[in-house]
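Chemist: fold the following for me, if possible:
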Amino acid sequence: MTAHVEQLEFQAEARQLLDLLVHSVYSNKDSFLRELISNASDALDKLRLEALRNKDLDVDISDLHIEIEVNKDPRVLTVRDNGIGMTRAEVVDLIGTLAKSGTAELRRKLRESKNEAASEELIGQFGIGFYSTFIVADEVELLTRKAGESEATRWVSSGDGTYTIESVEDAPQGTSVTLRLKPEDREDHLHDYTADWKIRELVKKYSDFIAWPIRMQVERITPGQDGGKETITVETQTLNSMKALWAKPRDEVSDEEYKEFYKHIAHAWDDPLEIITMKGEGAFEYQALLFIPSQAPFDLFARDAKIGVQLYVKRVFIMGDCEELMPRYLRFVKGVVDAESMSLNVSREILQQDRQVTAIRRRLTKKVLSTIADMQSGRPEDYWTFWTAFGAVLKEGLMSDADNREQLLRVSSFASTYSDEELTTLPEYIERMKEGQEQIFYATGQSREQLLKSPHLEAFKVKGYEVLLLTDPVDEIWVGSVPEFDGKPLQSVAKGEVDLDSEDETSEAEREEQAKEFAELLAWLKETLSEYLSEVRLSGRLTESPACLITPTFGITPALARMYRASGQTVPVGKRILELNPQHPLVTGLQQAHKDRGDDPSLAQTAELLYGTALLAEGDLPEDPAKFAALLAERLVRIV
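Modeler: Model prediction:
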């Protein structure tokens, strides 16, 4: 008996993506089975946990397992589990995963990928492993019933842009995925998914460590005695060892086993950069197996990006994406933590208050950071790969983790004016500081190229001071939380006062004389531009440009204000400071013109243009671009 049957279409982008999957052939088609087994394992974990939490749930968890069934004629492969199952709404939501997984971006990267291996990695990276089944199957059927419910759901698609979904009765608890395999390629015996040996090979390679038994019925042929007729019996075999890798000594596990385990728990296709094993003894006993990936997932900067660490208690799965075990700035770390003592009926609220979880989190964080430091000092190529993928995320910890801020600063790398290609660390910067230099100078902006052209850097380059070039959006925020490193204050080249001539014995007298000479011009400019400026002063940081804008020492930079506004926060933007280059012809000419004809309205227009060009020089726009353009056009007319 069936009811409530619907035939639906995939969304446009999802349909195009399915077309790419169905009509593309990848060298490692085998991976689809790993994806199905991983999903089944997750369903079994969730059912056991739900049974422990919900005593009223009427389910049998005495024999949780995964079953693989193979039929040669017709060519059908089924992977089923007796796990948590799904409701109709959850199945529909699963289909929506394609649309949620950055489909357009994935399609673009698939087109741009240069080889088949890169394409495979992208499929795993975007979290659509289930849909890799269409690479080997002409039709996929999913039959599922949620534990504790009577109605089941069947979903069927051939990957042609449509699918059917219907409610059914009398289905077993759990989920089965049935693949009607593509016609046999008689020249490609290595990818015959109806062969028992092939299934055993794939389970051993990819899923040997799964905690649940993976079973398959196989035929056993026994030769007859004295030339008698052979007998064929069918027996059920368990294909995997079910050994928890995190509980085994490091020297008893191969790198390949660790890599496959990482790919299983992270739903990833890349190899990890680093494998971290830990064992805590004493008051808080636990075992941990962590991985630092080599590639960033597509949702690394998404608001709902998950922490990648799973929590077990005495081998019992408690929860995935356990935010309490790892700070958000280490959300790229994947792995498992298995504690010896903790309530199995644990909730996130309990975890947040648990002293043991807090202690484990602290130790895991320090271990990950020390591992990154070892990579930085001993394996610079791997460290560069890590920093390119995760550096911007790691720097988020500079704002939120005061306890580990010193270590975070040490393992961080930055572009600087010292080298066009190589990054530098803060200890290396300090080693190169000029004699008498007390501050670590930095500049923030959208790109290295923009910063190198900034007026703020002119005197620093001329006088040989190295400046850090910080171009990640997070840099605008964390620099406000980090006052110093190793006793050296951090100083923005675009904030507060910077005196690069302090060691010059005659500079103080010269500056006083210049201040008197330009006093009237400075006062007039401050009054004329009072809508925008809190102060106008002479600059010690300009050598080529006529003027630049400075944010007060404790003010909010325009870039930071834009970031806050983009996130929906309202922040007051204070007036800025205009600094003038007393050696520039435009400034000296404006000073003379003000002496000669201070009441000329055109001088006020020149002041507006001077202010507007200072904004443009730092990559910003005048408050009224149309007005600025009109003033500039009027002035150009006079010239031509």
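Chemist: contacts and neighbour counts: CA atoms only from here.
Modeler: Will do.
Chemist: for residue 356, what are its contacts?
Modeler: Residue 356 is in contact with residue 284, counting by C-alpha atoms under 8 Å, 6 or more residues apart in numbering.
Chemist: secondary structure class for it?
Modeler: helix (DSSP: H, G, I helix; E, B strand; the rest coil).
Chemist: for residue 443, same thing?
Modeler: Under three-state DSSP, residue 443 falls in the strand class.
Chemist: number of nearby residues for residue 363?
Modeler: Neighbours of residue 363 under the rule other C-alpha atoms under 10 Å: 15.
Chemist: swap in the one 4 residues further on?
Modeler: The burial metric for residue 367, expressed as a neighbour count using other C-alpha under 10 Å, is 16.
Chemist: please apply the same query to residue 563.
Modeler: Residue 563 has 15 neighbours, counted by other C-alpha under 10 Å.
Chemist: I figured residue 556 was touching residue 575, is that so?
Modeler: No. Taking C-alpha atoms under 8 Å as the definition, residue 556 is not a contact partner of residue 575, at 9.8 Å.
Chemist: please say which of the two ends up with more neighbours.
Modeler: Per other C-alpha under 10 Å, whichever of residue 556 and residue 575 has more neighbours is residue 556, with 20 against 17.
Chemist: where's that one relative to residue 629, distance?
Modeler: Look at residue 556 and residue 629: by C-alpha to C-alpha, to the nearest Å, they are 27 Å apart.
Chemist: what's the answer for residue 581, then?
Modeler: Applying C-alpha to C-alpha, the value for residue 581 to residue 629 is 24 Å.
Chemist: neighbour count for those two, which is higher?
Modeler: residue 581 (21 against 14).
Chemist: what's the offset of stretch 65-73 from the middle of its chain?
Modeler: Here stretch 65-73 is found 37 Å from its chain centre; the criterion is C-alpha atoms, centre = their mean, to the nearest Å.
Chemist: also this sequence, please, to line up against the first:
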Amino acid sequence: MAAKEHKKQFKAEIKQLLDIITHSIYTNHEIFLRELVSNASDALDKLRFLTAGGHDVADADAPLEIRINADADAGVLTIEDTGLGMTADELVANIGTIAHSGSAQFMKEAEASGESLDNIIGRFGVGFYSVFMVADKVVITTRSATPDASPMSWTSSGTGSYTMQELDGDAPRGTKIEIHLKEEAKKYAEERTIKDILHRHSNFINFPIMLADEQVNTQPALWREPKFKIKKEQYDEFYSFLTLDQTPPLETLHIAVDAPVQFTSLVFIPASPSNSLFDNPDNYGLDLYVRRVLIERKHKALIPEYLGFTRGLVDTEDLPLNLSRETLQQNLLVDKIKTTITKQVLAQLAKLTEDKERYAQFWTNHNKVFKLGYSDYINRDKFAELLRFNSSTDEDAQGLTSLAEYAERMKEGQKAIYYVSGPSREAVRLDPHLEIFTQRGLEVLYLYEPIDEFIMDALGKYKDFDLVAAEQADIGELEKFETVDEDEVKPEALNEEDAKTFEGMLSAIKEILGERVEDVRESKRLKGSAACLVTPDGAMSSQMQKYMQLMVKDSTPPVRVMELNRDHPLTRNLLRIFKSDAGDDFLKSTVEQLYESALLMDGYLNDPHAMVGRINTLLEQASGWYAEIKKA
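Modeler: Below you'll find the predicted structure:
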């Protein structure tokens, strides 16, 4: 005959806390199953720890496992483990008192004995009470692993009280939780629903989880295994399981760290493009586990955004959680994990650069995301070494050059790494600012993405070399280098009178353009073009200025300096016209055309109608003169 039932009342503050837990904290009701399975795993871990230490336990030959059975018609779900079980006192302490950790005393005793505490971090109490989100009534039947312990039962509806009873007869070691589901929660007694939840949250629990005599968690927690025992095929298979990507990853990092935070991690660099991250900027992060139990998918705090192309998981022993396990209690530990993983990934990428073909594959697939790392000041030097750009020395737009390679090829006495921005290689090569670099045989990096300008601005330097936009280069420094075109034919120099007239023409052009330009001056950088626009000294590059204006939706052309190539045939012709008639309309039209052509090259010409009309007029005049000459 069973002993008399003992009815106990929850304290007022516990009633209030229970109400909060069951109605407010958990945003996803299915989490109750994760919590109960996790507690069952804790109990099995503790039992294994005791038996490993030589302690006698009841039912010593019983398999260590978790069994789940469901009666969909009755709306009853049963979760049973063969773990440590509980005595009457432990039942009151662990289940009858919210927010009390039954593992705390257990660990103190184990620590006093000098035995290892690995994997023995149990959390009873709070997680268990999430069951009342879905349950009308819960019945616990438990028997402690202590030999000769009596089985106990605990029953509650999660309201104001619970009852406890010592049971007669024998019972298997461990704990069985019988959940009588609320009407609206009976879906949790359906095997398909249960299996889906277990796959999402408890797939890597270290003990078999049996659902209707079928093991659900068949995928091993590969990250927990020693690295030397794992083959590449196993990593590839796990990656496919984790991501559903059938293409093997480009790189795999298996990380195991004991300090300052104990955690293990598997991080994969996919071989597939990561452009989808821009379609959904929040779709990145590593899965966070605590002792094989999933806490959050794609936890963004574990990896910086610029490494968001990585996929994988982190499993830690040290991370404390709040009541619901859904919100992290101390971000400091997560920051330490993030710092470690970031260093490891950057180191792996640095190693990957030794294989140019495979690194080119990485860069092609992930550079758009990786470039966001320009704001990571702490890892700036490592980030800089991993950057790649197309270069004037490359044969085509697919060529990739590192800053280190550029530095190795620099001319003796060169003090800066030069770059130019544009939408494509063909567009960049036509940029008039590059003409002096081509003439002097100086390499220039080609930047095709807006973010590249921000990268150069954020870095500022690479080792001892300044990063300088081609249009902002010190012309005096460039002229120190000899020309590489030995067949270059220089035009006849202007005589003293024409030189003074040219200065006067520059002033006249400044009057024609007015406030649209800051100044008009002779160009030292142009060799094949007649004119260009350059940013005033000390200002940001024209492309950077353009990007900044795009952010605020301002399309107003910036006020810049117009430079004229004194030796260009068109300029010499304008000089002849200016000498004859400083107010000639053809001169004014040509100046306007040169200015708007420069605007067009820089992407600032908003309305081309006036320009097209002017071109037609100039072509009409020029063709008339040409026809007269040919006729003659």
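Chemist: what would you report as the TM-score here?
Modeler: With the length set by TM-score structural alignment, normalised by the length of the second structure, the two chains reach a TM-score of 0.63; 453 aligned residues with a C-alpha RMSD of 4.1 Å.
Chemist: show me the strands in the stretch 151-300 of the second structure, by range?
Modeler: In the stretch 151-300 of the second structure, the segments counted as strands under DSSP state E, counting those that start in this stretch are 152-156, 161-166, 174-181, 209-211, 214-215, 251-257, 263-269, 286-290, 293-299.
Chemist: if you could redo that for the stretch 401-550 of the first structure, that was the one I meant.
Modeler: Along the stretch 401-550 of the first structure, the segments classed as strands by DSSP E, counting those that start in this stretch run 414-416, 419-424, 440-444, 467-470, 484-485, 488-492, 533-538, 547-550.
Chemist: contact partners of the last one?
Modeler: Contacts of strand 547-550 of the first structure with the rest of the structure, by C-alpha under 8 Å, 6+ apart, involve 455-456, 494-496, 542, 576-581, 610-611, 614-615, 617-618.
Chemist: whereabouts in the second structure does that strand align?
Modeler: Here strand 547-550 of the first structure aligns to the second structure at residues 531-534, judged by TM-score structural alignment.
Chemist: same question for the fifth one.
Modeler: Aligned using TM-score structural alignment, strand 484-485 of the first structure spans residues 461-462 in the second structure.
Chemist: mean deviation, that stretch versus the first structure?
Modeler: Here the mean offset of stretch 461-462 of the second structure against the first structure after fitting is 0.7 Å, by mean C-alpha distance after the TM-score superposition for the first structure.
Chemist: off-centre distance for that stretch?
Modeler: With C-alpha atoms, centre = their mean, you get 24 Å for stretch 461-462 of the second structure.
Chemist: again with stretch 95-110 of the first structure
Modeler: When C-alpha coordinates are averaged (C-alpha atoms, centre = their mean), stretch 95-110 of the first structure and its chain have centres 16 Å apart.
Chemist: likewise for stretch 174-184 of the second structure?
Modeler: Relative to its chain's centre, stretch 174-184 of the second structure lies at 41 Å (C-alpha atoms, centre = their mean).
Chemist: so what's the residue count around residue 622 of the second structure?
Modeler: The local packing of residue 622 of the second structure (other C-alpha under 10 Å) involves 12 other residues.
Chemist: quick one: what's aligned to it in the first structure?
Modeler: Correspondence of residue 622 of the second structure to the first structure, assessed by TM-score structural alignment: residue 639.
Chemist: same check, this time on residue 574 of the second structure
Modeler: Using TM-score structural alignment, the partner of residue 574 of the second structure in the first structure is residue 590.
Chemist: where's that match, which helix or strand?
Modeler: In the assignment (DSSP states H and E), residue 590 of the first structure maps to helix 585-597.
Chemist: on average, how far is that helix from the matching bit in the second structure?
Modeler: In the superposition with the second structure, the average deviation recorded for helix 585-597 of the first structure is 1.6 Å (mean C-alpha distance after the TM-score superposition for the first structure).
Chemist: name the next helix or strand following that helix along the chain.
Modeler: Counting by DSSP H and E, the next helix or strand C-terminal to helix 585-597 of the first structure is helix 601-617.
Chemist: contacting residues for the counterpart of residue 341 of the second structure in the first structure?
Modeler: Aligning on TM-score structural alignment places residue 341 of the second structure opposite residue 364 in the first structure. By C-alpha under 8 Å, 6+ apart, the residues touching residue 364 of the first structure are 325, 326.
Chemist: for residue 364 of the first structure, pull up the helix or strand it's in.
Modeler: Here residue 364 of the first structure is assigned to helix 355-378, by DSSP H and E.
Chemist: the strands in the stretch 1-150 of the first structure, which residues?
Modeler: 2-9, 66-71, 76-81, 137-145.
Chemist: ok now the last one, how far from the chain's centre?
Modeler: Right, the one you point to is strand 137-145 of the first structure. How far strand 137-145 of the first structure lies from its chain's middle: 32 Å, per C-alpha atoms, centre = their mean.
Chemist: what about residue 600 of the first structure, distance to residue 246 of the first structure?
Modeler: From residue 600 of the first structure to residue 246 of the first structure the distance is 80 Å (C-alpha to C-alpha).
Chemist: comparing those two, which residue is more hemmed in?
Modeler: The neighbour count for residue 600 of the first structure versus residue 246, taken as other C-alpha under 10 Å, is higher for residue 246 (23 against 11).
Chemist: the more buried one contacts residue 288, doesn't it?
Modeler: Yes. Contact between residue 246 of the first structure and residue 288 holds when scored by C-alpha under 8 Å: they sit 6.2 Å apart.
Chemist: who touches both of these two?
Modeler: Shared between the contact lists of residue 246 of the first structure and residue 288 (criterion: C-alpha under 8 Å, 6+ apart) are residues 277, 336.
Chemist: which residue in the second structure aligns with residue 94 of the first structure?
Modeler: Using TM-score structural alignment, residue 94 of the first structure has no partner in the second structure.
Chemist: circling back to that earlier point, for residue 68 of the second structure, find the nearest of the strands of the stretch 151-300 of the second structure.
Modeler: Among the strands of the stretch 151-300 of the second structure, the nearest to residue 68 of the second structure by C-alpha to C-alpha is strand 209-211 (4.9 Å).
Chemist: on average, how far is the closest one from the matching bit in the first structure?
Modeler: For strand 209-211 of the second structure, the mean deviation from the first structure after alignment is 6.2 Å (mean C-alpha distance after the TM-score superposition for the first structure).
Chemist: which other helices and strands contact that strand?
Modeler: Under the contact criterion of 3 or more C-alpha pairs under 8 Å, 6 or more residues apart in numbering; DSSP states H and E, strand 209-211 of the second structure touches strand 66-71.
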